[in-house]
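Novice: Need a 3D model of the following:
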Amino acid sequence: MQHAFLTRTAALVFALTATAAIPARAEEASTAEQTIDVMNTLFGKHAGIRANHAKGAVVEGSFTPSKEAATLSKASLFKGPAVPVTARYSNATGVPTIPDGSPNANPHGLAMRFKLADGDMDVVTNALKYFPVATGEEFRDLLTAVSKSGPDAAKPTPVETFVASHPAAGKAGATAKTPTSLGRQTFNGVNAFLFVDVAGKKQAFRWRIVPVDGEELMPPDEAAKQTPNFLMDEIRARLAKGPVSYRVEAQLPEAGDPINDATKPWPDDRKSVNMGTLTITKAVADSAEAEKALLFMPNALVDGVEVSDDPLIDARVQAYAVSFGRRSQ
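Specialist: A predicted model of the protein is given here:
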């Protein structure tokens, strides 16, 4: 069962691109370019569309900080009144028509842009509790292994060999399940970042975006019966009736908890600080047009929040930039 997620992904890949071949890696190609090359082969090239998390819905709202937040960080985000937020829900894969209830649409994502006087700040989360791999190179290699593990691949397949030496790769996908609503799903920041307070003290943390109404998940067989756009349609209908709110939490590690390895979640009993409330109030009128200009970058931060030494952060930044450049051409 631990390989189920990767098996489903491989099946989707070969259903879509049975005759495709991974481009030969040029010596000068960066890891980010190689990663996007593999994604484009796995999921196809779709003009103007993201290489991953292609299907989505852009929404707007606001963030109101808690009183405790300012004790952890001097960031302007936590100092004053509510600030405007633009966010995007999304499905996994680079397939813009993937059914919302497909197991391959997991993990669903939530990317947020907080619009502050001293600059925009981005937070990128998804429903995984931890990531399959720890570095950009490993992520590239995982995707490549999946691309070579079709039904005719010799045993052990490349992906089975990869998972044997990367245990989280076979288990991480199972931590994300289809929700009844995107407003009822918990989203996690799998990478650690650092708060900096007014005295210069640094505190590692990971984001958790927790629905105020509670998480509500759907069995796979029930998800498979839903209409192809049920999550995207439902969140728009829900917002037309009223706002959707989340607690923005910062999970804090204890001594010995790894800061630089996204494959290793911190125990659930670690302290989580309520940093404030994210309130989504409306879906934008033309999501397809609005998302063209949106590039959410994990390192787009303001004074008081910093990147940690997790190597996956920079890997994501580089890959997102490559994807944006290609879809903007």
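
Novice: For the rest of this, base every contact and every neighbour count on C-alpha atoms.
Specialist: Will do.

Novice: so residue 121, which of the three states?
Specialist: strand (DSSP: H, G, I helix; E, B strand; the rest coil).

Novice: scratch that, residue 140
Specialist: helix.

Novice: Tell me which stretches of the chain form strands.
Specialist: Per DSSP state E, the chain carries strands over the ranges 56-65, 83-90, 109-116, 119-126, 187-188, 193-196, 202-211, 244-251, 272-283, 305-307.

Novice: Residues in contact with the first one: which ones?
Specialist: Right, strand 56-65. Under the criterion C-alpha atoms under 8 Å, 6 or more residues apart in numbering, residues 77-91, 114, 232, 275-284, 287-288, 290-291 lie in contact with strand 56-65.

Novice: how does it look with 7 Å?
Specialist: 78, 81-91, 232, 275-284, 287, 291 (C-alpha atoms under 7 Å, 6 or more residues apart in numbering).

Novice: can you check the last one too?
Specialist: The contact list for strand 305-307, computed with C-alpha under 7 Å, 6+ apart, reads 75, 193-196, 299.

Novice: Another for comparison:
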Amino acid sequence: MPLPSDENVVQTSSAIVSTLHGIFGPHPGFRPAHAKGVLLKGTFTPTAEAKMLSKAPHFNNISTPIIARFSSSTGIPELPDTDPNGNPRGFAIRFVLAETPRRVHTDIITHSVDGFPGSNGQDALEFFTAVKDGTIGEYLASHPKALAFVQAPKPTPASFGKEKYFGVNAFKLIAADGKEAFIRYRIVPSAGEAYLDEAALKDKSPSFLYDGVPELLESGPIVFKLKAQIAEDGDVTDDNTAKWPEERRVVELGTIELQSVADDQAAQQKRIIFDPIPRVEGVEASADPLLEVRAGIYLISGRERRAA
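Specialist: This next block holds a predicted model:
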């Protein structure tokens, strides 16, 4: 996974990482955002619809091994699960396409709010800087996109397996016959959604979400459906804050089954660097400028973790 070639993008990515450290305090060996997390192992099984939309291997193989990470927002590793600042929750998935002769994979990164506080890296940097400097109220008053993200409902899920997740950016799927479609990912829990109010949270332990993962696995896999909302002509694909109408067609791409907690959590959490850019034949990044900045953030923070 290379750093972006644009030096301005790298500088913006680095500045966002530094700003997040300033908000939450440096925690060597942990991510500057979504620091608290758990890795799981499982499989992805595609639908026939996925095979028609994309020639990517994970959409055409019978099944593909995956590594997934549930996480809580903020850069605080010990944040209680009952703290509302832990929302939105994150869900990243790595499709392991090959281990030898070299590792080949592609990732999907989602979170539990269908939104983001800005259209590009500079917007994100200004938002996080305002949080760090204590001027967020003034910032939100003049930045409606950020205000919409802050005001979006962010309930605490009853479990990671009863939460829905959204991809931030648009991507292009390319079929074997060359046909192209812009999509946004959605991940829907097969067990249904369930959320807790303040009264219910008072009775929960500070680690109830993470303690609940192995408890859920005792009764079988944690299952989700990977879906895609498909853009139509005229829909904006290079600005994550420009949402497509809800009547746009949503198709099911496959089933995610999480079967076990990954071994050697501490070492793996430091090592794995998820990549917002797909880098696989059959799935391409859109022209959304936020993608390169996000990729830079993930790589820079990943290198910090590995060096800690």
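
Novice: What TM-score do the two superposed chains give?
Specialist: Here the superposed chains carry a TM-score of 0.91, computed using TM-score structural alignment, normalised by the length of structure 2; 295 aligned residues with a C-alpha RMSD of 1.8 Å.

Novice: re the thing from before, closest to residue 267 of structure 1 out of the contacts of strand 305-307 of structure 1?
Specialist: residue 193 (16.9 Å; C-alpha to C-alpha).

Novice: Quick one: map that closest one onto structure 2.
Specialist: Aligned counterpart of residue 193 of structure 1 in structure 2: residue 171 (TM-score structural alignment).

Novice: which one in structure 1 is aligned with residue 247 of structure 2?
Specialist: In structure 1, residue 247 of structure 2 lands on residue 269 (TM-score structural alignment).

Novice: buried subset of the contacts of strand 56-65 of structure 1?
Specialist: 78, 82-91, 232, 275-284, 291 (16 or more other C-alpha atoms under 10 Å).

Novice: Please name the nearest non-neighbouring residue to the spatially most central residue of structure 1.
Specialist: Nearest to the geometric centre of structure 1 sits residue 126, at 3.5 Å (C-alpha atoms, centre = their mean). Distances taken as C-alpha to C-alpha, 6 or more residues apart in numbering place residue 109 nearest to residue 126 of structure 1, at 4.0 Å, with adjacent residues excluded.

Novice: Then residue 305 of structure 2?
Specialist: Nearest to residue 305 of structure 2 is residue 29, by C-alpha to C-alpha, 6+ apart, at 4.1 Å.

Novice: Tell me, how many residues neighbour the aligned partner of that neighbour in structure 1?
Specialist: Residue 29 of structure 2 maps onto residue 48 in structure 1, with residues paired by TM-score structural alignment. Number of residues near residue 48 of structure 1 (other C-alpha atoms under 10 Å) recorded here: 17.

Novice: again with residue 290 of structure 2
Specialist: The burial count for residue 290 of structure 2: 25, using other C-alpha under 10 Å.

Novice: Please apply the same query to residue 141 of structure 2.
Specialist: Neighbours around residue 141 of structure 2, by other C-alpha under 10 Å: 10.

Novice: isn't residue 70 of structure 1 right next to residue 79, touching?
Specialist: Yes - judged on C-alpha atoms under 7 Å, residue 70 of structure 1 makes contact with residue 79 at a distance of 6.1 Å.

Novice: Just want to know which of those two has more residues nearby.
Specialist: residue 70 (20 against 16).

Novice: Which residue in structure 2 aligns with that one?
Specialist: Checking TM-score structural alignment: residue 70 of structure 1 goes with residue 51.

Novice: residue contacts, that match?
Specialist: Applying C-alpha under 7 Å, 6+ apart, the residues near residue 51 of structure 2 are 59-60.

Novice: Likewise for the one 5 residues further on?
Specialist: Residues in contact with residue 56 of structure 2 (C-alpha under 7 Å, 6+ apart) are 280-283.

Novice: do residue 167 of structure 1 as well
Specialist: By C-alpha under 7 Å, 6+ apart, residue 167 of structure 1 has no neighbours at all.

Novice: I'd assumed residue 159 was in contact with residue 145 of structure 1.
Specialist: Yes - the pair residue 145 of structure 1 / residue 159 is scored as a contact, 4.7 Å apart, by C-alpha under 7 Å.

Novice: For the equivalent of residue 101 of structure 1 over in structure 2, the count of nearby residues, please.
Specialist: Using TM-score structural alignment, the partner of residue 101 of structure 1 in structure 2 is residue 82. Each residue near residue 82 of structure 2 was counted by other C-alpha under 10 Å, and the total is 22.

Novice: I'd guessed residue 82 of structure 2 sits against residue 199; true?
Specialist: No - contact criterion C-alpha under 7 Å: residue 82 of structure 2 and residue 199 do not qualify, at 10.9 Å.

Novice: how near is residue 164 of structure 1 to residue 148 of structure 1?
Specialist: In this view, residue 164 of structure 1 and residue 148 of structure 1 are 16 Å apart by C-alpha to C-alpha, to the nearest Å.

Novice: the more surrounded of residue 145 and residue 159 of structure 1?
Specialist: residue 159 (26 against 20).

Novice: So for the aligned residue in structure 2 for the more buried one, what's the nearest residue that isn't a sequence neighbour?
Specialist: Mapped onto structure 2 by TM-score structural alignment, residue 159 of structure 1 lines up with residue 136. Once flanking residues are discounted, residue 136 of structure 2 sits nearest to residue 130: 4.6 Å by C-alpha to C-alpha, 6+ apart.

Novice: show me where the stretch 1-150 of structure 2 has helices.
Specialist: 7-24, 48-53, 121-133, 136-141, 144-151 (DSSP state H, counting those that start in this stretch).

Novice: Report how many residues lie close to residue 40 of structure 1.
Specialist: 20.

Novice: An error on my part: the question was meant for residue 132 of structure 1.
Specialist: 22.

Novice: residues touching the counterpart of it in structure 2, list them.
Specialist: Alignment note: residue 132 of structure 1 maps to residue 117 in structure 2; criterion TM-score structural alignment. By C-alpha under 7 Å, 6+ apart, the residues touching residue 117 of structure 2 are 124, 145-146, 149.

Novice: Show me the subset of those that structure 1 keeps too.
Specialist: Cross-checking the contacts of residue 117 of structure 2 against structure 1 gives 145-146, 149 as conserved contacts, using both residues aligned by TM-score structural alignment, their matches' C-alpha atoms under 7 Å.

Novice: Run through the residues that contact the aligned partner of residue 196 of structure 2 in structure 1.
Specialist: In structure 1, residue 196 of structure 2 lines up with residue 218, judged by TM-score structural alignment. When contacts are counted by C-alpha under 7 Å, 6+ apart, residue 218 of structure 1 touches 178-180.
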